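J.: fold the stuff below for me.
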Amino acid sequence: MVSYRVVLAPVVQLDPERATFTDMLDRYAISLRSRGLSTSTVEARLWGVRRFQEFTGEYPWNWGPRDVEDFTSALLSRPQPVAHSTIRGYHLMIKLFCEFLVNPAYDWHDVCLERFGLVPAQICHPWNTHSHLAEFEARASRRPFGYDELEAFFTRADEIAEDLVASRGKAALPALRDAQLFKTVYAFGLRRREAVMLDVNDLRPNPHMPDWGPYGKVHVRYGKAMKGSPPRRRTILALPEFEWATRGLKVWVEEIRPRIATDGAAALWLSERRTRISTRTADVRFARIRDDLDLDPMLTLHSLRHSYVTHLIEFGYAERFVQEQVGHHHSSTTAIYTSVSDDWKNRVFHEALDRVLGKKEGVA
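T.: This next block holds a predicted model:
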């Protein structure tokens, strides 16, 4: 009997550079997941690294500080330059990936030296990257609603719904939903995802306000998470200044929503297909009303949350209370959301004058 021995030749990579870079990204993703970062965060960081690699046309062992500078210049030379915070985010993605590659706990130094005769290095430094110089880095044009703008926006949302109801339009129920959704976002200072992820069971009673029934509190289960942690939870109290929105929420839950909901449906805000609406749907519906009124295009759904913070301060609520209501980890974050009106500042100024100088007789 003749025996044969098969000798397998070593596998030769057709594109060893691309294969090595892909392996780097795969191992980097595993390390990020091991830290507890969410899938969306991991994907965003990998996307940022891939974008930088495509811009340079080189792989990490060939990267240098000049590549970061050229990348930044390209972002700033656009017709509409990229925001400071966005560029800083890109820099951070590149820096963290380079830290992973140069970490002695991994063997990328030896692998690259053996395969390519070069090694990766940290290319992001204080002298070629954007620094976090301010607490608030959004565009200066971003602002809360004014009172007149808010009234016009909510009035228009109600008018659209009422017209569709009168004409028995198929979109009447979604329009009624949108009007109440936007009022609820404002009246409870909600983020977009916090709002769309609400269930009916997240509406709770406040024993101090029994007349409001089960609409005295909103329990948020999908608050903005800290890195590597699950969504943060908090309970938001309904406030007397927004009782009109609380009454509308009652009408939505008890009279309108049952016409859409099926048995067992949990979501508070349902689509025409009887599923939970998405943040994109909320954004699109918001933009239609805003543009219909020709309001400032920089006003977004999130601007309603900014308005909530600003108006609570103007109503006289303590900053710590406002911070707890909106779920800010730091008081400084609440402060940068605040853009109080001149009337409020003038009132505070005159109150200070009265305290220091005393109110003269006969002067109101």
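J.: only C-alpha atoms for contact and neighbour calcs from this point on.
T.: OK.
J.: isn't residue 42 up against residue 34?
T.: No - the pair residue 42 / residue 34 is not scored as a contact, 10.7 Å apart, by C-alpha atoms under 8 Å.
J.: would you map the strands across the chain?
T.: 203-204, 217-223, 232-237 (DSSP state E).
J.: so how far is residue 18 from the closest residue to residue 186 other than its chain neighbours?
T.: Leaving aside its chain neighbours, residue 186 sits nearest to residue 304 (5.0 Å; criterion: C-alpha to C-alpha, 6 or more residues apart in numbering). Counting by C-alpha to C-alpha, to the nearest Å, the gap from residue 304 to residue 18 is 46 Å.
J.: likewise residue 40?
T.: 24 Å.
J.: those two: which is more packed in?
T.: residue 18 (13 against 8; other C-alpha atoms under 10 Å).
J.: mind checking how far the more buried one is from residue 54?
T.: According to C-alpha to C-alpha, residue 18 and residue 54 sit 12 Å apart.
J.: can you map out the helices along the stretch 51-200 of the chain?
T.: Using DSSP state H, counting those that start in this stretch, the helices found in the stretch 51-200 of the chain span residues 65-76, 84-102, 108-116, 147-166, 172-188, 192-196.
J.: closest one to residue 337 among those helices?
T.: Nearest to residue 337, of all these, is helix 172-188, at 13.7 Å by C-alpha to C-alpha.
J.: show me what that closest one is packed against.
T.: Counting contacts by 3 or more C-alpha pairs under 8 Å, 6 or more residues apart in numbering; DSSP states H and E, helix 172-188 packs against helix 147-166, helix 192-196, helix 243-251, helix 279-292, helix 301-315.
J.: could I get those as TSV with distance to residue 345 and mean neighbour count?
T.: Below are the helices and strands packed on helix 172-188 laid out as TSV (distance: least, C-alpha to C-alpha, whole Å; neighbours: other C-alpha atoms under 10 Å):
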stretch	distance to residue 345	mean neighbour count
helix 147-166	16	15
helix 192-196	30	21
helix 243-251	25	17
helix 279-292	28	15
helix 301-315	9	22
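J.: who wins for proximity to residue 50 among those?
T.: Closest among the helices and strands packed on helix 172-188, using C-alpha to C-alpha: helix 279-292, at 25.7 Å.
J.: tilt between that closest one and helix 147-166?
T.: Here helix 279-292 points in a direction 110 degrees away from that of helix 147-166 (axes from the mean of the first three to the mean of the last three C-alpha atoms, to 10 degrees).
J.: could you check how many residues crowd around the nearest residue to residue 245 once chain neighbours are set aside?
T.: Nearest residue to residue 245, sequence neighbours excluded (C-alpha to C-alpha, 6+ apart): residue 183, at 5.9 Å. Per other C-alpha under 10 Å, the neighbour tally for residue 183 reads 22.
J.: please apply the same query to the one 4 residues further on.
T.: Residues contacting residue 187 under the criterion other C-alpha under 10 Å number 24.
J.: do you know how far it is from residue 302?
T.: On the measure of C-alpha to C-alpha, residue 187 and residue 302 end up 13 Å apart.
J.: next: residue 42.
T.: 24 Å.
J.: can you check residue 96 too?
T.: In this view, residue 96 and residue 302 are 29 Å apart by C-alpha to C-alpha.
J.: now the second one, please; I'll put the structures next to each other:
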Amino acid sequence: MKLIFLITVFVLAAESQNTWMPIISPLLSTYPCKDDSDIMVWFEPGLQPKDNNRYYIYANKPFPKDCKIKMIFDSQVNATFVVRTESNDYSRLYLSEGDTISLHFFVPHQGLGFIVKGNEPGVTPYLRSFTVDDEEYCRTPVVVRLPTHLSYTAKTAHCATYRGSKLEKQSLGVVLGKHKLKGDDRESVEKEVLEIIIHKEYSYQPLRHDIALLKLSTEVVFNDFIRPACLFRGDDRQKLQSDEIYGTIIGWGFERNYSLSRTLKQASMPIVSEATCLKKNPFFYSHSLNEHYTFCAGSDNGTSACNGDSGGAFQVFVPDEIQIGDQTTSGCWHVKGIISNTVSRFDAPICDPTYYVVFTNVESYIDWIEQYLI
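T.: Just a heads-up that it's a prediction; the model follows:
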């Protein structure tokens, strides 16, 4: 069967408007080619039947001047492209006849993203070949079907709700003292979830009161690798050296190569004013920030939280006594915020690290949290 490719090319005369996205969004990811981790697929579980054969492909590769790209799928598809270079020039595209789609880049280009959707309802097209100047990057296509992977991944969800509905407690697990994302850590301990507590005013769209509590089935035993953190309260500000509050975030979220980190990473960033965030992107932050329940933080230098980091703590080191000068003092870490959402790139459903991150303000939920502590 010959494949039919219908291409819609969006050419934007001005800077594209960024959109908001939860950092730990319902988008799931996988690799369509076993031999190349630069090619990724994102897809959304739970779509209506007419849309469940739609997904997003992103190839994080440098495409040189005058290069020719060919892609082959195993069924008919619609493909929607957005192609733009760093200098805002646009590449011309040629569509070849037959069973392949051909792109000809006349200027250098970094990365290629596009949406794929099957022409036949219920039939999902799968990538079988991806070549650049006749060099094959998908020599071993993954044969596992997306609906199967999608079903499996949905059962191992990494947040407390899906589209606003609370997950079953059996679908969540808690691992304490873990450092490596994959593989066993000798010091890590797994815990079952006894109860999921969602804030009664939580909403998914728009994202409001993005906070949940997990009650574990057994008691946690602290050691050198598993330690508690305090909750940040208003009085803690008096012990800090300045009015500017710096926090540390940790996680296994996406790195610059658009894949999850294999080991736990950390970054330091300051809380910035609401006005600073609004100036950066008025549309997004005006809808995401609330003076009591959220705050904005980041360095505007590429250091940020990203997909896979959501739910992580914004931790502030609070000394036991008021700091004076550069003296070293004892103290402990206090959870000031929870990583919630950020601005996504215009050309891919992943975070844009040049923007600030919105955090749930834990300080505003102290009373709500304490009513569930026994």
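J.: quick check: TM-score for this pair?
T.: After superposition, the two chains reach a TM-score of 0.25 (TM-score structural alignment, normalised by the length of the first structure), with 157 aligned residues with a C-alpha RMSD of 7.3 Å.
J.: picking that back up, mind checking which of residue 42 and residue 34 of the first structure has more residues around it?
T.: More crowded of residue 42 of the first structure and residue 34, by other C-alpha under 10 Å: residue 42, with 17 against 10.
J.: contact partners for that one?
T.: 29, 32-33 (C-alpha atoms under 8 Å, 6 or more residues apart in numbering).
J.: quick one on the thing from earlier: between the strands of the first structure, which one is closest to residue 175 of the first structure.
T.: Closest to residue 175 of the first structure of the strands of the first structure is strand 203-204 (C-alpha to C-alpha; 21.5 Å).
J.: redo the helices of the stretch 51-200 of the first structure as a markdown table? Include distance to residue 289 of the first structure.
T.: Converted to a markdown table, these look like this (distance: least, C-alpha to C-alpha, whole Å):
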| stretch | distance to residue 289 of the first structure |
| --- | --- |
| helix 65-76 | 32 |
| helix 84-102 | 28 |
| helix 108-116 | 53 |
| helix 147-166 | 7 |
| helix 172-188 | 10 |
| helix 192-196 | 17 |
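J.: relative to residue 23 of the first structure, which of those is closest?
T.: Comparing the helices of the stretch 51-200 of the first structure by C-alpha to C-alpha, helix 108-116 comes nearest, at 10.2 Å.
J.: buried stuff in the closest one?
T.: Across helix 108-116 of the first structure, burial judged by 16 or more other C-alpha atoms under 10 Å covers 108-109, 112.
J.: which one of those is nearest residue 232 of the first structure?
T.: Relative to residue 232 of the first structure, the closest of the buried residues of helix 108-116 of the first structure is residue 108; by C-alpha to C-alpha it sits at 36.4 Å.
J.: is it true that that closest one touches residue 102?
T.: Yes - counting by C-alpha under 8 Å, residue 102 is a contact partner of residue 108 of the first structure at 7.1 Å.
J.: distance of the nearest residue to residue 248 of the first structure once chain neighbours are set aside relative to residue 246 of the first structure?
T.: Nearest non-adjacent residue to residue 248 of the first structure, counting by C-alpha to C-alpha, 6+ apart: residue 180, 6.5 Å away. Counting by C-alpha to C-alpha, the separation of residue 180 of the first structure from residue 246 of the first structure is 9 Å.
J.: which SSE is the closest residue to residue 246 of the second structure other than its chain neighbours in?
T.: What sits nearest to residue 246 of the second structure in space, not counting adjacent residues and going by C-alpha to C-alpha, 6+ apart, is residue 270, at 4.2 Å. Secondary structure from DSSP states H and E places residue 270 of the second structure in strand 265-272.
J.: now do that strand: which elements does it pack against?
T.: For strand 265-272 of the second structure, the packing partners by 3+ C-alpha pairs under 8 Å, 6+ apart come out as strand 246-251, strand 294-297.
J.: tell me the angle it makes with strand 246-251.
T.: Inter-element angle recorded for strand 265-272 of the second structure and strand 246-251: 140 degrees (by the same axes, to 10 degrees).
J.: show the subsequent helix or strand relative to strand 265-272 of the second structure.
T.: helix 274-280.
J.: element containing residue 366 of the second structure?
T.: Using DSSP H and E, residue 366 of the second structure falls in helix 366-370.
J.: now do the buried residues in that helix.
T.: Under 16+ other C-alpha under 10 Å, the buried positions of helix 366-370 of the second structure are residue 369.
J.: distance of residue 312 of the first structure from residue 32 of the first structure?
T.: In this view, residue 312 of the first structure and residue 32 of the first structure are 39 Å apart by C-alpha to C-alpha.
J.: now residue 315 of the first structure
T.: 44 Å.
J.: cool, residue 283 of the first structure as well?
T.: Computed as C-alpha to C-alpha, the residue 283 of the first structure to residue 32 of the first structure distance reads 30 Å.
J.: let's have the helices and strands packed on helix 172-188 of the first structure in a markdown table, adding distance to residue 346 of the first structure.
T.: Formatted as a markdown table, these follow (distance: least, C-alpha to C-alpha, whole Å):
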| stretch | distance to residue 346 of the first structure |
| --- | --- |
| helix 147-166 | 17 |
| helix 192-196 | 33 |
| helix 243-251 | 27 |
| helix 279-292 | 30 |
| helix 301-315 | 11 |
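J.: quick one: closest of those to residue 334 of the first structure.
T.: Of all these, helix 301-315 sits nearest to residue 334 of the first structure, with 7.3 Å by C-alpha to C-alpha.
J.: quick one, the closest one and helix 279-292 angle?
T.: If you take the same axes, to 10 degrees, helix 301-315 of the first structure sits at 70 degrees to helix 279-292.
J.: report all helices and strands that helix 301-315 of the first structure contacts.
T.: Using 3+ C-alpha pairs under 8 Å, 6+ apart: helix 301-315 of the first structure touches helix 172-188, helix 279-292, helix 319-326, helix 331-337.
J.: so which of the ones you listed is nearest residue 70 of the first structure?
T.: helix 331-337 (32.2 Å).
J.: in that closest one, what's buried?
T.: 334-335, 337.
J.: got it, and stretch 55-66 of the second structure?
T.: For stretch 55-66 of the second structure, using 16+ other C-alpha under 10 Å, the buried residues are 55-60, 63.
J.: between these, which is nearest residue 155 of the second structure?
T.: Nearest to residue 155 of the second structure among the buried residues of stretch 55-66 of the second structure, with distances taken as C-alpha to C-alpha, is residue 55, at 19.3 Å.
J.: list the contacts for the closest one?
T.: Residue 55 of the second structure makes contacts with 41-44, 115-117, as judged by C-alpha under 8 Å, 6+ apart.
J.: of these, just the buried ones, ChimeraX syntax please.
T.: The ChimeraX selection below is limited to those of the contacts of residue 55 of the second structure classed as buried (16+ other C-alpha under 10 Å):
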select :41,42,43,44,115,116,117
